[in-house]
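Q: Curious how this folds, go ahead:
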Amino acid sequence: MNKWRRMSATVMAVLLLALPVAEGEAWANSDATTGDLAGAKAREMVETLIEGYGATGVQYAIRDEGKVVLSGGLGVNEAGSKAPVTKEAMFGIGSVSKMYVTAATMMLADEGKVNIDQPLTEYIPEFKMDDERYKQITPRMLMNHSAGLYGSHYKNSMLFEDNDTENHDKLLENLQSEKLKSEPGEYSVYANDGFQLLEILVERVSGMSYSEFLAQDISNPLQLTSTKTPRDDFNRDRLYPVRFPGIAGELPVENANVIGTGGIYSTAEELTLFSEVLTGERPDLLSKASATAMQKSEYRSGVWVKDESNIFGYGLGWDAVDLAPFDNYDIKAVTKGGDTVLYHSALIALPEQDISIALLSSGGSSIFNTVAASNILLAYLKETGNIADIQPDKTFAVPAKKDMPDSLNAYSGLYGTVGSTLQITIGNGEVDLPGMMDGLIPEQTYVYTGDREFTGKDGRTVISFDDQSNGHTYVRVKSYLELPGLGQSVIAYYESQKLANNPLADSVAQTWTERNGKTYYAVDEKINSLFYFSPQILSKTIELNGQNGYANGTKIKDGDHAVNIAEIPVMNGRDVFDLTFSKKDGVEYLQADGRIYISEAAVKPIYEGVASNVTIPVSGNARWFKVGEGAAGRTMTVDLSRNGGFAVYDANGAPVNISVATGTNTAVLPENGLIVFGGRGGDIMTITMESK
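A: Reported below is the predicted structural model:
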């Protein structure tokens, strides 16, 4: 939903895989009343996103006091030729959808139907969790990410041409067996499930489906004709086409079926029109008081990094309510970014100036869109006289090492974040840390520079060890990220949390040692899921830290259970999980993050004869196979069932063919690759293997 979350190096590489761009210009511009500065900056930023950051189509709009003053778009086709992106083209807006369900909740509060500080159970009586603290959760905590939920239930949420409501319908059932990771209200950390619960709240209180509520209470009054959900009936040809590196042709339509948290489609112009509701310019829909309340610094109510310039700082719905770099100009800026698998978005609003910008893309990332949109908006503010000049990027010098107090040596030890642990050693005033934010912050040595801080060799990144009020010690990071062609973005967050040693009994240690390095594959994801583009999302490899008693960042409890220990504010504590193992018919299964995974020991080589069948079990579980030596290099043809499909991956996990996306039923099987088949329970698919 939102890619401020940690991404694997493989996913990051895909995002940065841009298509070649042919010479020549082909822009779509409409209602442009600005001079050259903002328009030129917009073109520069869009070209940069396409040429260097994986975007294949970009659309943007600026609205000033209700009027669209700049609007345009550019895309490239598979051959690299440029083509205009019109203002009517629709994009998935990902987690910017959270602003709609937040607004809907506040609209119901305006009507006296919801009190955002009353327990959620007042509005959803069947909401229960395996943790008595759930009774303390309020709608406000859902909107400011402080409810303490584990994070996200993604299973079967992102599907090709399929608006299956399973994820929505089973959320309350799935939460019944889960615990909270923190006290409700203790701190804010991104949680998609909270906005799914708000969607259910809106439905319970309004008596309508959420899609009906959006149409009746938001789209119709604003005359939005391009703001839709996967449940709506509209012309899907208006959705901007998306491609994926290595997969030929345009992909089928993506349905993000977690509508409250990330499922809305819209256009840049309509998104800026909706932003007027969020900034209090449409009191007929949302009161000025509620809009103002949404913009307050909710994140300051709990544990947080030192208060300074940042791209994070939650309000109600908003990712940041005092967004950098606008705070350097004494301008209040609020922002929300969003990502599905294929689409990416950024919305920035300046409530006091009644100005907003939306920048939507296929391919790329909301991180990059937000930085690009900030640059365009600064150019517009200069052009219109709102600011005198644009401040230059900060420059940095090689840090000068100082003598470190011996007391800081005590911060050496074991640290953990979601999915991993790390031993940190402080010695001679230096700390070595691996790369962070998937390489945006490089691996480097940090030297002590005074004030209990260590600075990286490039001068851009500063770390410290913070003892917080909740009793935890965190590695705090502040960094000026350098994004070539886009500029700088400042971020402050907690990277990891200090952990206590967790000694294991010999028998428990032996059990986990046998699992170490083994991979488990998801079996309950529909074959038309977009997550098959990133098989690392649908697999878990056990990474054991047996010496300290942890696996994949979770604390081992016994031979079959490990539980989340991460209580990290801001972003690195999101989407946590427990690990639970069980056996059935001699096969080991793993349950984690709402999915069921099967051990690699049960993944057998695909039959190497000329003809064979694959049957989907009654459970509907997917079936995984290895590509053995005798099958490598041969062409596999599958007689697919009506609802069946398959995906083939090479030894590095890159997709070779995903039949649902390509519409083809053949694939040349790569050496040491993987194949997964899916469909409905009982489906039989016939496989023909080309003879050697």
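Q: Every contact and neighbour count from this point should use C-alpha atoms.
A: Fine.
Q: Would you mind pulling the contact partners of the helix or strand containing residue 204?
A: Using DSSP states H and E, residue 204 sits within helix 192-206. By C-alpha atoms under 8 Å, 6 or more residues apart in numbering, the residues outside helix 192-206 that reach it are 1, 98, 101-102, 104-105, 108, 113-114, 123-124, 139, 142-143, 145, 147, 149, 151-153, 168, 208-210, 213, 258-261.
Q: One more pass at 6 Å, please.
A: The contact list for helix 192-206 (C-alpha atoms under 6 Å, 6 or more residues apart in numbering) reads 142, 151-152, 209-210, 260-261.
Q: which stretches of the stretch 501-650 of the chain form helices?
A: 506-515 (DSSP state H, counting those that start in this stretch).
Q: quick one, helices of the stretch 1-150 of the chain?
A: All helices of the stretch 1-150 of the chain, identified by DSSP H, counting those that start in this stretch, fall at 9-15, 36-52, 98-110, 139-143.
Q: Which other helices and strands does the third one contact?
A: Other helices and strands packing on helix 98-110, by 3 or more C-alpha pairs under 6 Å, 6 or more residues apart in numbering; DSSP states H and E, are helix 259-262.
Q: mind listing what residue 236 touches?
A: Taking C-alpha under 6 Å, 6+ apart as the definition, residue 236 has no contacts.
Q: Centre of the chain to the helix holding residue 204, how far?
A: Counting by C-alpha atoms, centre = their mean, to the nearest Å, helix 192-206 is centred 19 Å from the centre of its parent chain.
Q: likewise stretch 130-138?
A: Distance, centroid of stretch 130-138 to centroid of chain: 25 Å (C-alpha atoms, centre = their mean).
Q: before we go on, could you also do this sequence so I can check it against the first one:
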Amino acid sequence: MAVAVVKDGKVVMSKGYGVSSLKTKAPMDANTLVGIASNTKAFTTAALGLLVDEGKLRWDDKVTDYIPEFKMYDPYVTAEFTVRDLLCHRSGLGLGAGDLMRYPDSTNFTVHDLIHNLRYFKPASSFRSEYAYDNTLYIVAGEVVARIAKQPWTSFVETRLLQPLGMRRSATSFSRLPDPTNVADAHASEDGKVRVVRRHLGSTADPTGAMFSAGGIYSSVADLSQWALMLLGGPGAPAPLLKPATQWELWSPQTLKHLSPGPTFYNTHFAAYGLGWDLTDVGGFKQVSHTGGTVGMVTKVTLVPDLHLGIIVLTNQEEGLAFQAITTSIMDHYLGVTGQDRVQTMLGYKQASAAESDKATAAAWKQVALAQRAAPKKADYSAYIGRYHDAWLGDVNVYQQGPQLWLRAVRAPRLVGQVLPYRGSTCVVRWKLRSINADAFATFTLDDQGRASGLKMKPISPATDFSYDFQDLDFKRVTESTAGAAQ
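A: Coordinates of the predicted model:
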């Protein structure tokens, strides 16, 4: 973990803890680079803000003014969709819609594929009525930057935001880092043991990094301190890059978020999303923050403008409650809250969540074990074998390899797993890549001859990361070919 605190125009703390890799045991320090994931979104909205300040864009311009081929499922939504709508999670899309075009990495989708495929997603709610977090539309926002600026989002953000702030070690993706010698490895749990895992490298069909505008930046707490100081302003801070009115717009509520009833840490009354930032109140002050999560790394940036306070926590493990515990402990100090053990509190949340998840997955695997014992030694999978097509993810092959049935996504080659019997025509897919932690139900639709005609999926565990949006898939069988693993 690396932690930085800025206060009143100065960096008052910037330090690393532990190791940046379980393999190398190299120490984590203030300059260790970490994938900040969705904290990138604030840089994308700031990039758009620069274009607003230059008179090249208005927040409520229609997306089709810049991307004529942009098309949502509903023609009315397409016609009315604004640049602002790209940024505040009120599109009507379901949570994480389309993320399987990016996760796991090594898919072969391009930005143009992603924009084209938006038309196939049926809305989960009416337009602008509900908050549902998405990444896909932030990639479209990056394309808006590219088309107006006439240069890739990657180079625009680096030359107009990172470099002016002196964030010299940071870059818009791992592959663009000028000096990769002090970079944290990604770590995740694989069947209960934390290991170094492959970092998210993006699509093989996206060499320019255009799809990283939702979460590609690598940075350190030392560099991000300059970003936080610039945004907070005041004596000693770097010169502002945005006009005050534009920055105020980024930090103004756009979409209301649900706030659970009951006591909160800081007597919080509202929650909303701005443009690339979460907004809430803590102890009577406005808090501007965001979290980020990518494979093996989770991060949090928190600003309290009225206190000229910024807290940055970067980690190289998938444990969001850890950064929350540290952020809250530091916030307690500045708000005068005493007598709280935030680590213990967050541990309690973790244990409760894990218990719920473990209950769901244990029940599923118990049923799989029963089904396997009841299955014949030489099972006949011919009713299921074949190629299935989904409008936006493309094809998956269901094939037999030895005595086992497998599923492999053609355009996402790391999405491959064994298909195990569960109950009736519902199976469980156990992904070969165990760090995914997203095993899923797969329910085959059978025709009147008992042969599969379609396939739908959904995660087993309620704790599955929302980017594995299996529930949005609707496969139709297109061939009964005995497609093998190589296909």
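Q: ok so, going back, so among the contacts of helix 192-206 of the first structure, which ones count as buried?
A: 142, 151-152, 210, 260-261 (16 or more other C-alpha atoms under 10 Å).
Q: Need the max-distance pair from the residues you listed.
A: Using C-alpha to C-alpha, those span at most 21.2 Å, a distance reached by 151 and 210.
Q: circling back to that earlier point, what's the closest of the contacts of helix 192-206 of the first structure to residue 426 of the first structure?
A: residue 151 (32.3 Å).
Q: wait, isn't that closest one in contact with residue 578?
A: No. In this structure, residue 151 of the first structure is not within contact of residue 578 by C-alpha atoms under 6 Å, at 11.9 Å.
Q: Need the winner for burial among the helices of the stretch 1-150 of the first structure.
A: Greatest average neighbour count among these goes to helix 139-143 (a mean of 28), per mean count of other C-alpha atoms under 10 Å.
Q: Check the mean deviation of that one from the second structure.
A: Helix 139-143 of the first structure, aligned to the second structure and superposed, deviates on average by 1.8 Å (mean C-alpha distance after the TM-score superposition for the first structure).
Q: now that helix: which residue numbers in the second structure?
A: Counting by TM-score structural alignment, helix 139-143 of the first structure pairs with residues 83-87 of the second structure.
Q: in a strand, that's where residue 388 of the second structure is, yeah?
A: Yes. Assigned with DSSP: H, G, I helix; E, B strand; the rest coil, residue 388 of the second structure falls within a strand.
Q: Return the distance of the nearest residue to it once chain neighbours are set aside relative to residue 397 of the second structure.
A: Once flanking residues are discounted, residue 388 of the second structure sits nearest to residue 477: 4.1 Å by C-alpha to C-alpha, 6 or more residues apart in numbering. Taking C-alpha to C-alpha, to the nearest Å as the measure, residue 477 of the second structure falls 10 Å from residue 397 of the second structure.
Q: Of all the helix elements in the second structure, which one is longest?
A: Criterion DSSP state H: the longest helix present in the second structure is helix 342-374.
Q: Compare residue 477 and residue 397 of the second structure and say which is more crowded by neighbours.
A: Between residue 477 of the second structure and residue 397, residue 397 has the larger neighbour count (other C-alpha atoms under 10 Å), namely 26 against 23.
Q: how about the more buried one, secondary structure?
A: Recorded secondary structure, residue 397 of the second structure: strand (three-state DSSP).
Q: Run through the residues that contact it.
A: 386-387, 407-408.
Q: Can you get me a residue count around the closest residue to it other than its chain neighbours?
A: Once flanking residues are discounted, residue 397 of the second structure sits nearest to residue 387: 4.6 Å by C-alpha to C-alpha, 6+ apart. Residues lying near residue 387 of the second structure (other C-alpha under 10 Å) number 24.
Q: Could you check how far residue 387 of the second structure is from residue 113 of the second structure?
A: 21 Å.
Q: before we move on, what about residue 96 of the second structure?
A: With distances taken as C-alpha to C-alpha, residue 96 of the second structure is found 17 Å from residue 113 of the second structure.
Q: do the same with residue 27 of the second structure
A: Applying C-alpha to C-alpha to residue 27 of the second structure and residue 113 of the second structure gives a distance of 40 Å.
Q: same deal with residue 20 of the second structure?
A: 35 Å.
Q: In terms of neighbours, single out the busier of these two.
A: When residue 20 of the second structure and residue 113 are compared for neighbours, residue 20 comes out ahead with 27 against 13, by other C-alpha under 10 Å.
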